[in-house]
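[1] Return a 3D structure for these sequence lines:
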Amino acid sequence: MLNRVKEAFQEPACEHNQSLNKKGCAKPIPGEAAGGCSFDGAQITLQPIADAAHLVHGPIACAGNSWEARGSLSSGPTLYQYGLTTDMNEHDIIFGSEGKLCEAIEVLVQRFHPPAVFVYATCVTALIGEDLEFVCRKQSNLLGIPIIPVNSPGFVGNKNLGNRLAGEVLLDYVIGTAEPAKTTPWDVNVIGEYNIAGEFWEIHSLFQQAGIRVLSRITGDGRFAEIGWAHRAKVNMVVCSHALISLARKMEERYGIPYFEGAFYGAKETSISLRTIARLLKDDQLEKNISALIRREENKLKQQLQPYKRFLQGKRAVLYTGGVKSWSVITALQELGMEIVGVGTNKSTLDDVFRIKNRVGSEVEFIESGGAGRILKTVKDKRADIVIAGGRNMYTALKEHIPFLDINQERHHAFAGYNGLVRLAKELVFSLNHPVWKIVGKKAPWEEAPFNGDENK
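    So this is what the prediction gives:
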């Protein structure tokens, strides 16, 4: 496990290792995992594989991680929504619990009949030296299905490191283990897209209209078997490079599959991603199909956005998110006529920051750290009209009477693709124009008109 963690820190495709000093990614420091630990990151990546069983080997509190608040949807199986855990107690920690783990695996296989089981290590099981690989190998031979160890205990690093370690698990145990019934010249994999609020379905619809075939979903609305034949794709599209860039790079080295990073937030980014896929697939007919699709969708979009753009024109926003959304959502907001006055960069790569600067210039406030306090200060200093961030900042904004829109994993609206931009515009208008802002701005009735009667009556 130690070698695997070191390898993830030294990922050559990460911008931290492309500088002259090549120090590698930042090492974990105490308290760093407060925003999501490595175990949490591994579950975020793997649990959208909807037909597999996901077993947490650790105390029951670890099973109640932030995943249960995330909006990854499935078009079929629902096994991924079950909270499965070995529920370790003090006795198990003292005397070991490998036997308990074996029994738990057997019970869930007999009950659910999954195609595979992912078993997640936690801080406790790693510290007491549970041999996860041995148990999984033994049970896999006994039960005849893949039992896959996920060695990403929380203390080794933050959530993004866990994402990468989960990618290594897929590469070591899943990808290349199956063959598709057929292949086509237009097969692509979508990597690092988790189908939050059904966003992948918007992307998939566009692909189908253009003639692109999604061979494997890694991992939103994914299935275990299809990830097994991901090595037969012709192109990999990485939606969030901070999470799974190592997986894409190693698939290029091992299987010769080119990859690129793209996004589907906003019409411009969606069109660029579609054109890039066509260019990498080197198909003239596909390029014609995509050009026709883009013209049709963009023309339709102009008509749909007109009433919303009139209201949103000139509105000022603070965007506090990370990864691909830190720069791609900026493009979407600018297409709606909004001005970005503050951007969170604490979870963004150097490439993400470069893209942000190209889109907003140097006048914008970059919020590298500080959380709620810095967000509120930026809103006040820049006279922002709305905060667009994750759910953990919602109550901070609302208590200060600032309109808020949830853009992260907990949201219930799909903002990807051309149709997603229309939804984003609607939600922004609803948030900014909600009647509650007029109400909270008024004085209470007893403040407007002092009581002149007898207080004793």
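[2] okay, CA-based contacts and neighbour counts for the rest of this
    Fine.
[3] which ones are touching the nearest residue to S152 once chain neighbours are set aside?
    Spatial nearest neighbour of S152, excluding adjacent residues (Cα to Cα, 6 or more residues apart in numbering): F39 at 5.1 Å. Listed by Cα atoms under 8 Å, 6 or more residues apart in numbering, the contact set of F39 reads 120-122, 152-154, 159, 162.
[4] next structured bit after the helix or strand containing F39?
    Assigned by DSSP states H and E, F39 falls within helix 38-46. Going down the chain from helix 38-46, the next helix or strand is strand 53-57, by DSSP H and E.
[5] in the chain, which residue is closest to the centre?
    Among the residues of the chain, the one closest to the centroid is Y194, at 5.8 Å (Cα atoms, centre = their mean).
[6] which residues does that residue contact?
    By Cα under 8 Å, 6+ apart, the contact set of Y194 is 45, 48, 72, 200, 218-221.
[7] mind running it again at 6 Å?
    The contact partners of Y194, taken as Cα atoms under 6 Å, 6 or more residues apart in numbering, are 72, 219-220.
[8] Also this sequence, please, to line up against the first:
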Amino acid sequence: MSLPSAKLQDVFSEPACEKNQSKDAKTRQQGCSKPLTPGAAAGGCAFDGAKIALQPITDVAHLIHAPLACEGNGWDNRGATSSGSALWRTSFTTDLTELDVVMGQGERKLFNAIREIKQAYAPSAIFVYSTCVTALIGEDIDAVCNHAAAKFGLPVVPINAPGFVGSKNLGNKLAGEALLDHVIGTAEPDDAGPCDINIIGEFNLSGEFWLVKPLLDRLGIRVRACIPGDARYLDIACAHRARAAMMVCSTALINVARKMEERWDIPFFEGSFYGITASSQALRNIADLLVRKGADPGLVGRTEALIAEEESIAWKKLAAYRPRLEGKRVLLNTGGVKSWSLVDALMEVGIEIVGTSVKKSTVEDKERIEQTLKEENQIFESIPPRELYAMLSQGKADIMLSGGRTQFVALKAKTPWLDINQERHHRYAGYDGMIELIHQIDLAIHNPIWRQVREPAPWDSHSAVEHELTSTISVSATGHAGEKFTSATANAVGLG
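    A predicted model of the protein is given here:
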């Protein structure tokens, strides 16, 4: 079954998207983002975005209905972490061949693959992803999923996000639509409480949400579902019974938060756990929303006490880094929530921001940055590699924080670099995460390797000396007095 145009238009016209609502009515009807040219995957296709948004659901088998190439290198390609099942790290594919396409065997092969996964792995659910090839030849994955679910007594969820329908960000939202249509609200918890919340758009990269969850536990706040980071299928199915929600990455799953508020009266706010101030404000907002929904009013006081205690500890630890980092210049080449939350976080310890890209950032994200940085020339929609290299090689920044794609630009410019995107190996969320981030920046900037690589190479130095000596010899050989070049002359210039 092809993706209904009404569904695409609904995602494009997202009312909670600040960028979309800033347009006039005519422009808004054209959609939030321009679909990619079929075959192009610059920045990731819709299938890629859907897989990214759902793969961290840990006890689900993710089955790609496609030729092998669509998922041939997809094992464990995200930095998300699980506290339970590792099933999500294994990618499954139907591996369609030309013969399967010509003979019309795709749907039969998909059904058999679902049966094999059920028998071999017993997952809590199976998510089936449509791709360019299977969508173009008209594979009805909805029908196959419905039949398999009835046959095997297992939730089998179709994810209709073939790559050619649009960008990676559109795929994120289509994944959210699949959760709303087939998962959220399909089960009822037997332990719903007044302090249950959802965290939406949090991927638990490197396990960083585990630095935040203990703080919520101390306040008696239960995370009903973290979507998708370290989530279980049943958690998401029961997510409609939460009392409040926090939206972490609005560019990815804002439609989920908005529709859950409409359907189940779950209020939400957009916040960040990057930085001391942002973490404290997020905890305050969570407590305020829960109290408004009927939780014990004493929760607000307990939250303030916890914030005061954690901030005191964090600032004492960060004080040791201030003399070493104050005035250091950082270039941020990231996007989304990190484009503004990290700006605030770094400036709190005296680090200077020389520029930040706002690619994939919402209008609200950009407004936050403008209020903080004050200077428009420090804000970039995107920075081409050539300009990025020029900035770094000219010494305009002491370190660059970005994703892996641009690390080689920094290395070529002999500039310290720190990974802050999904491939990172350190946790930067919450109070302890902020301390770790500053620690890693300190290690990177003061690593002695950078002083060494900036010095001329020994062979370059030797060539320079040799060139100078050759010039001296030439002058001596044809000196003003017309003297001959002799061994004595050679000894005089150090060559004898």
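[9] about what we covered before: and the helix holding F39 of the first structure against the second structure, how far off on average?
    Taken over the aligned residues, the distance from helix 38-46 of the first structure to the second structure averages 0.8 Å (mean Cα distance after the TM-score superposition for the first structure).
[10] what's the nearest residue to the counterpart of K399 of the first structure in the second structure if we skip its chain neighbours?
    Using TM-score structural alignment as the criterion, K399 of the first structure maps onto K412 of the second structure. Among residues not flanking K412 of the second structure along the chain, Y389 sits closest, at 7.8 Å (Cα to Cα, 6+ apart).
[11] so what corresponds to that neighbour in the first structure?
    Per TM-score structural alignment, Y389 of the second structure is aligned with L376.
[12] what's the distance between the helix or strand where Y120 of the first structure lies and the middle of its chain?
    Y120 of the first structure is part of strand 117-121 when elements are defined by DSSP H and E. The chain centre lies 20 Å from the centre of strand 117-121 of the first structure; the measure is Cα atoms, centre = their mean, to the nearest Å.
[13] tell me which residues in it are buried?
    Across strand 117-121 of the first structure, burial judged by 16 or more other Cα atoms under 10 Å covers 117-121.
[14] for stretch 176-188 of the second structure, same thing?
    For stretch 176-188 of the second structure, the neighbour count (16+ other Cα under 10 Å) marks 176-180, 183-185 as buried.
[15] Turn those residues into TSV, including distance to L325 of the second structure and secondary structure.
    Formatted as TSV, these follow (distance: Cα to Cα, whole Å; DSSP: H, G, I helix; E, B strand; the rest coil):
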residue	distance to L325 of the second structure	secondary structure
G176	41	helix
E177	44	helix
A178	45	helix
L179	44	helix
L180	45	helix
V183	47	coil
I184	46	coil
G185	49	coil
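[16] In CSV, list those residues along with distance to V156 of the second structure.
    Shown next, in CSV, are those (distance: Cα to Cα, whole Å):
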residue, distance to V156 of the second structure
G176, 16
E177, 15
A178, 11
L179, 12
L180, 14
V183, 10
I184, 14
G185, 15
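[17] and which of these is nearest to T27 of the second structure?
    Of all those, T27 of the second structure sits closest to E177, with 23.0 Å by Cα to Cα.
[18] can you pull the contacts of the residue mapped onto the closest one from the first structure?
    In the first structure, the residue matched to E177 of the second structure (TM-score structural alignment) is E168. Neighbour list for E168 of the first structure: empty [criterion: Cα under 6 Å, 6+ apart].
[19] and E168 of the first structure, how far is that from V135 of the first structure?
    19 Å (Cα to Cα, to the nearest Å).
[20] Please apply the same query to Q285 of the first structure.
    To V135 of the first structure, Q285 of the first structure is 51 Å away according to Cα to Cα.
[21] So for the two, which sits in the more crowded spot?
    Ranked by neighbour count (other Cα atoms under 10 Å), Q285 of the first structure and V135 place V135 first, with 19 against 12.
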